[in-house]
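Trainee: here you go, sequence then predicted model.
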Amino acid sequence: MMTNLFSVFDPTSTILSLPLNWLSTFLGMLFIPSLFWAMPSRWSLMWSKVTNTLHLEFKTLLGPQHSSMTIMFVSLFSLIVFNNFLGLLPYIFTSTSHLIMTLSLALPLWIAFMLFGWLNHTQHMFAHLVPQGTPAALMPFMVLIETISNVIRPGTLAVRLAANMIAGHLLLTLLGSTGPSLSTSILALLIIAQILLLVLESAVAIIQSYVFAVLSTLYASEVV
């Protein structure tokens, strides 16, 4: 592993000569069996309430006729939020801080939406390139702008998630690395600041997962 500030984001680290870092992506699956106990725990009840709330919200965005698609976006939210939270624990690789991970989530979804829209709703997709009420002189520019806006969507989704994860982790690493050189009184303030940052990062982990899932749902609603 690299011995610098970015070592926590090094995907080439190995254990027993095997690249096992990316296996942390699937650690969230360890929590799934607890949902099927006869007497669910408070954690299971809370998570069921969260997924049901997301299902209803995504159903509203997609429409009742496409409500079955919500399971895909709820699963996407679950995968991202588990990885974001697990990345806050020591010695666990944060896969959502890498573009290879976030692009692997955003790009296939965007390609699938575009193919579905252009193959099944071609006229609607052409009409979407020119907003209603656009003057005739501006139509070529609006088509260009809307096309660029559509093309960069997977990139903005991926970069937004990865950048937010990297920023928080780097700030925590920077503050933590200054601890050994500080006096006891300042060290106490640093610990308090670290705790507050961890709370903030927990909120960011949820918000970024929600934003990724909602934007993906909105992109899907435009083509269905």
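Mentor: Nice, thanks for sending it over. Numbers count the residues shown, from 1 in each chain.
Trainee: drop to CA atoms for contacts and neighbour counts, all remaining ones
Mentor: OK.
Trainee: how long is stretch 84-91 end to end?
Mentor: 14 Å (Cα to Cα, to the nearest Å).
Trainee: sorry, that was for stretch 58-75
Mentor: 12 Å.
Trainee: how far is it from where the chain is centred?
Mentor: Counting by Cα atoms, centre = their mean, to the nearest Å, stretch 58-75 is centred 18 Å from the centre of its parent chain.
Trainee: can you list contacts of that stretch?
Mentor: Thr51, Leu54, His55, Ala213, Val214, Ser216, Thr217, Leu218, Ala220, Ser221, Val224 (Cα atoms under 8 Å, 6 or more residues apart in numbering).
Trainee: how about that stretch: buried residues?
Mentor: Buried residues in stretch 58-75, defined by neighbour count with 16 or more other Cα atoms under 10 Å: Phe58, Lys59, Leu61, Leu62, Met69, Thr70, Phe73, Val74.
Trainee: quick one, helices of the protein?
Mentor: Under the criterion DSSP state H, the chain carries helices at the ranges 42-62, 70-86, 99-120, 122-128, 139-151, 153-177, 184-223.
Trainee: highest neighbour count among the contacts of stretch 58-75?
Mentor: Counting neighbours by other Cα atoms under 10 Å, Ala213 leads the contacts of stretch 58-75 with 25 neighbours.
Trainee: this is the comparison structure:
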Amino acid sequence: MSPTLFNQFMSPQILGIPLVILALLMSSAIFPTMNNRWLKNRTSTLQLWTINLFTKQLMLPLNKTSHQWSIILTSLMAMLLTTNLLGLLPYTFTPTTQLSMNMGLAIPMWLATVLVGLRNQPTTSLGHLLPEGTPTSLTPILIIIETISLFIRPLALGVRLTANLTAGHLLIQLTSIASISLMSTTFTLSVLTTMTLLLLTILELAVAMIQAYVFVLLLSLYLQENT
């Protein structure tokens, strides 16, 4: 079978063992472990300041009962952010381009927010399926529509993250192939293509950070509806 552009998104294997787990462990190894030292280096201080700032902004609109989710959401944000950024390095694999992994993160987290709402405030959670002031004749249709939209949420979370990262990686690869191919024919056009590749890389850096933030932010909004 001839190779295609989408082969770069297939999970690499060594001796039949997928390397997705290794890629996820490498992202967690960047963050330093806690110790009892009074003084820390600049990297640890910057990471701690960033995590505290993100956690504060994320938990600000939520009530106190939702603050117990801060560790889970912050850890998820750190994992997605480092995994997306490490995937932009040459000869690396990005696990978050796999729909199976993103759905494996989205479905349990979304289901947990729904179950929390059904346990703490079942009347309010079920009331979201029928907007206030709905005519009686439209009640069955709106309940069906709201139920479908509720179950589409985890699919939208996973597909959004996968599609944005996959599209960016494909654009970078196509532009790099064009730059190398044009180098032997039109050097000026090759330089312009290389500059475009640099701009696309900067854009993909922003997309990697934004998509990780949007994924966790939407989960926090779902949690806010159910607490």
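Mentor: Ah, there it is. Quick caveat, the model's predicted, so the values are computed rather than measured.
Trainee: which parts of stretch 20-34 of structure 1 are buried?
Mentor: Neighbour counts over stretch 20-34 of structure 1 (16+ other Cα under 10 Å) mark Asn21, Trp22, Ser24, Thr25, Gly28 as buried.
Trainee: correction: stretch 87-96 of structure 2
Mentor: Applying 16+ other Cα under 10 Å to stretch 87-96 of structure 2 flags Gly87, Leu88, Phe93, Thr94, Pro95, Thr96 as buried.
Trainee: which residue is the nearest non-sequential neighbour of Ala106 of structure 1?
Mentor: Leaving out its chain neighbours, the residue that sits closest to Ala106 of structure 1 by Cα to Cα, 6 or more residues apart in numbering is Pro154, at 5.1 Å.
Trainee: residue contacts, the one you found?
Mentor: Counting by Cα under 8 Å, 6+ apart, the residues that Pro154 of structure 1 touches are Leu103, Ala106, Leu107, Trp110.
Trainee: can I get the helices of structure 1 in TSV with distance to Phe9 of structure 1?
Mentor: Formatted as TSV, these follow (distance: least, Cα to Cα, whole Å):
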stretch	distance to Phe9 of structure 1
helix 42-62	29
helix 70-86	13
helix 99-120	11
helix 122-128	39
helix 139-151	28
helix 153-177	8
helix 184-223	16
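Trainee: who wins for proximity to Ser7 of structure 1 among those helices?
Mentor: helix 153-177 (10.1 Å; Cα to Cα).
Trainee: what's the mean distance for the closest one versus structure 2?
Mentor: With mean Cα distance after the TM-score superposition for structure 1, helix 153-177 of structure 1 departs from structure 2 by a mean of 0.4 Å once superposed.
Trainee: same question for stretch 43-50 of structure 1.
Mentor: Comparing stretch 43-50 of structure 1 with its match in structure 2 after superposition yields a mean distance of 2.5 Å (mean Cα distance after the TM-score superposition for structure 1).
Trainee: what residues of that stretch count as buried?
Mentor: Ser44.
Trainee: contacts for that stretch, please.
Mentor: Here stretch 43-50 of structure 1 makes contact (Cα under 8 Å, 6+ apart) with Ser34, Leu35.
Trainee: what about 10 Å?
Mentor: Applying Cα atoms under 10 Å, 6 or more residues apart in numbering, the contact partners of stretch 43-50 of structure 1 are 31-37, 39-42, 52-55, 74, 78.
Trainee: please apply the same query to stretch 220-227 of structure 2.
Mentor: Taking contacts as Cα under 10 Å, 6+ apart, the residues outside stretch 220-227 of structure 2 that touch it are 58-59, 61-66, 69-70, 73, 109-122, 124-126, 128, 150, 153, 214, 216-218.
Trainee: if we go to 6 Å?
Mentor: Leu62, Thr113, Gly117 (Cα atoms under 6 Å, 6 or more residues apart in numbering).
Trainee: relative to Gln65 of structure 1, how far out is Phe9 of structure 1?
Mentor: 42 Å.
Trainee: dump the buried residues of stretch 20-34 of structure 1 to JSON lines, plus distance to Leu174 of structure 1.
Mentor: Formatted as JSON lines, these follow (distance: Cα to Cα, whole Å):
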{"residue": "Asn21", "distance to Leu174 of structure 1": "22"}
{"residue": "Trp22", "distance to Leu174 of structure 1": "24"}
{"residue": "Ser24", "distance to Leu174 of structure 1": "23"}
{"residue": "Thr25", "distance to Leu174 of structure 1": "25"}
{"residue": "Gly28", "distance to Leu174 of structure 1": "27"}
